[in-house]
Each structure stands twice: as structure tokens, then as C-alpha cells.
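In: With the sequence up front, the predicted model follows.
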Amino acid sequence: MIHAKYMALLATAALMSACANSGANYVPVIDGAVGPNFNSDLAQCQNLAASQSVVDGRTAGSAATGAAVAGASSVIFNDNSDNLGRAAAVGALAGATGSAIQNNANREAIVRNCMRGRGYNVVG
């Protein structure tokens, strides 16, 4: 059980480091020259994206759905409720993570659209 906790922490750390250029911190790829206002424009667009929450009501709903599905699946497939709590916790974590990832992608879209609105040719 202790190894599972360390593996979960390691996976979380890896995921966090992979998200360095994502969400509100996203720096889009610009085709062509950038003007003198690029850094200011980027900071303003990133601040706009950062004002959008990563965890919201949908995240809580996704966590609850994940917990219910995983808990029910554990009981149905194992034909007992011995691991019901663990299954529900894993399901809740999976649901919340999926929703947070989607919200993070929405923040990237905000940065891209904001930069396009300021006249930059954003290609990625």
C-alpha cells in the first residue's frame, strides 16, 4: 500500500511538470514577427485565462459521477463491497482530474483566442 501512495505522488508530480506550458501559462506559437507589445499582450491574455477557475461545479459533478460509477462497478464485478470506498475514491479522483484537464484546455483556448483578437497569427 505504501508503494501505491508513492507511485501516486510520483504520477502527480510528473503530471504537474508536464503542465508547465498549459492552461493560463500557455504561450502560443506565433507565425511571423511579434511586435514590441507581445509580452504585455501575452501577460494580459494569460491573466484573463487565469481568472477562469480550473475547479468548478462541473468538477464536483464529475467527481461524484466517477465515485458512483466506480463504486457500483466494484460491487457488481467483485460481487462484494470490500473495496467500495477505495473504488469510489479512485473514481472520484478520475472524474475530478478529467474535468480539471478539460478546464485547463479551456484556459489555453482563452489565451489563443485573446492573442488572435489582438492581431497575432496564432498557429498553435
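Out: Nice, I can see it. Keep in mind it's a predicted model, so treat the numbers as computed, not measured.
In: When you work out contacts or count neighbours from here on, use the C-alpha atoms and nothing else.
Out: Will do.
In: measure the spatially most central residue of the chain to residue 36 for me?
Out: The centre of the chain sits closest to residue 101, judged by C-alpha atoms, centre = their mean, with a distance of 2.2 Å. Taking C-alpha to C-alpha, to the nearest Å as the measure, residue 101 falls 32 Å from residue 36.
In: SS state for the residue nearest to the centre of the chain?
Out: helix (DSSP: H, G, I helix; E, B strand; the rest coil).
In: Who are the contact partners of it?
Out: Residue 101 makes contact with no residue, according to C-alpha atoms under 8 Å, 6 or more residues apart in numbering.
In: where's it relative to residue 118, distance?
Out: 26 Å.
In: Do you have the helices of this protein handy? List them.
Out: Secondary structure of the chain (DSSP state H): helices at 2-18, 38-50, 57-78, 84-117.
In: Ok, which of these comes nearest residue 28?
Out: Across the helices of the chain, residue 28 has its closest neighbour in helix 84-117 (6.3 Å, C-alpha to C-alpha).
In: For that closest one, what is the distance to the chain centroid?
Out: Taking C-alpha atoms, centre = their mean, to the nearest Å, one finds helix 84-117 lying 3 Å from the centre of the chain it belongs to.
In: just stretch 60-67 next, same as before
Out: Here stretch 60-67 is found 15 Å from its chain centre; the criterion is C-alpha atoms, centre = their mean.
In: this is the comparison structure:
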Amino acid sequence: MKPTYLPLLLAAILAACADSGANYRPILDGTPTPAYEADLAACQQLARDQRAFDQETAAAAVLGAGAGALLGAADDDADAAGGAIVGALAGGTAGAVNANDRRQEIVIECLRGRGHLVVG
């Protein structure tokens, strides 16, 4: 894989995960109240407003690139650049997954704060 594909591939991975946490529809204990759908939409928008590629995601990509470069340089059949690319993709993807988990938690906690009986 050429290094020029790294930004495109990372952008594609992040775009695929972009709203998955924010679009979460939680499980309720009981019947939804009349205000539930409006509250859900507001909480999902709040979660959607959180950036997917935040500082934590960037740090994970940088750490992954560093670790991958070291492992690639240590392997006789690989190179440091290839290891850095794979490490950056792995770290960036892990950071994006964590960001989506945080978005899902935002939806859950927001609905709980509005009085809805969310179980998960």
C-alpha cells in the first residue's frame, strides 16, 4: 500500500463510523412518553455535534504509527513506513470507535437526564 492512500483510507474509515454512535436508539424500560421522540432527536443531535476525529483519536493514530514503524523496522521483511501506515490506521480506527462509544453514552445519559427510563 502506498503512503498516499493513507489519508483517503483513514477518511473512509472515519466516515463509515461518523454517526453510528449518535444514531443509537436505546432500549427503554416501559412505554415511551409522548416527548420521547423529540428528546431522542435532541440527544442524538447533541451527540452528533461531538467531533469524530478528536485529540484522543489523533493521539491514538500517532502512537499506532510510532509503534508500527518500530515493529516494521525490526522485521527483516517489512519496512518502517509500511509499519507506520498500518499502525496509524489501527490507532485511528480504535480512536474513532472510542469516539462512537462516547456518542452512544451521550445519547443514553441525555435521555436519562430528561427522565426517560433507559436500560441500554
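Out: Structure received. Keep in mind that what you see is a predicted model, and the values were worked out from it rather than measured.
In: most packed of the helices of the first structure?
Out: Of all those, helix 84-117 carries the top mean neighbour count, a mean of 20, counting by mean count of other C-alpha atoms under 10 Å.
In: Please report how far the aligned residue in the second structure for residue 68 of the first structure lies from residue 74 of the second structure.
Out: Mapped onto the second structure by TM-score structural alignment, residue 68 of the first structure lines up with residue 66. Residue 66 of the second structure sits 12 Å away from residue 74 of the second structure, going by C-alpha to C-alpha.
In: Same check on residue 34 of the second structure?
Out: 61 Å.
In: again, but for residue 112 of the second structure
Out: The gap separating residue 112 of the second structure from residue 74 of the second structure is 50 Å, by C-alpha to C-alpha.
In: swap in residue 106 of the second structure?
Out: With C-alpha to C-alpha as the criterion, residue 106 of the second structure and residue 74 of the second structure are 42 Å apart.
In: Superpose on the first structure and give me the mean offset of stretch 81-95 of the second structure.
Out: Superposing on the first structure and averaging over aligned pairs (mean C-alpha distance after the TM-score superposition for the first structure), stretch 81-95 of the second structure comes out at 0.7 Å.
In: Find the nearest non-adjacent residue to the alignment partner in the second structure of residue 22 of the first structure, please.
Out: Alignment note (TM-score structural alignment): residue 22 of the first structure maps to residue 20 of the second structure. Excluding the flanking residues, the one nearest residue 20 of the second structure by C-alpha to C-alpha, 6 or more residues apart in numbering is residue 100, at 6.4 Å.
In: residues touching whatever residue of the first structure lines up with the one you found, list them.
Out: The criterion is TM-score structural alignment: under it, residue 100 of the second structure has residue 104 as its aligned partner in the first structure. Contacts for residue 104 of the first structure (C-alpha under 8 Å, 6+ apart) come out as 22, 23, 24, 54.
In: Still touching in the second structure? Go through these.
Out: Retained in the second structure by both residues aligned by TM-score structural alignment, their matches' C-alpha atoms under 8 Å are the following of those: 22, 23, 24, 54.
In: Could you export those residues as CSV, including neighbour count?
Out: Output for those, formatted as CSV (neighbours: other C-alpha atoms under 10 Å):
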residue, neighbour count
22, 17
23, 24
24, 25
54, 19
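In: Just give me the closest of those to residue 2 of the first structure.
Out: residue 54 (29.4 Å).
In: What lines up with that closest one in the second structure?
Out: Aligned by TM-score structural alignment, residue 54 of the first structure pairs with residue 52 of the second structure.
In: In this model residue 16 seems to touch its match, though I could be wrong.
Out: No. The criterion here is C-alpha atoms under 8 Å, and residue 52 of the second structure misses it with residue 16 at 10.8 Å.
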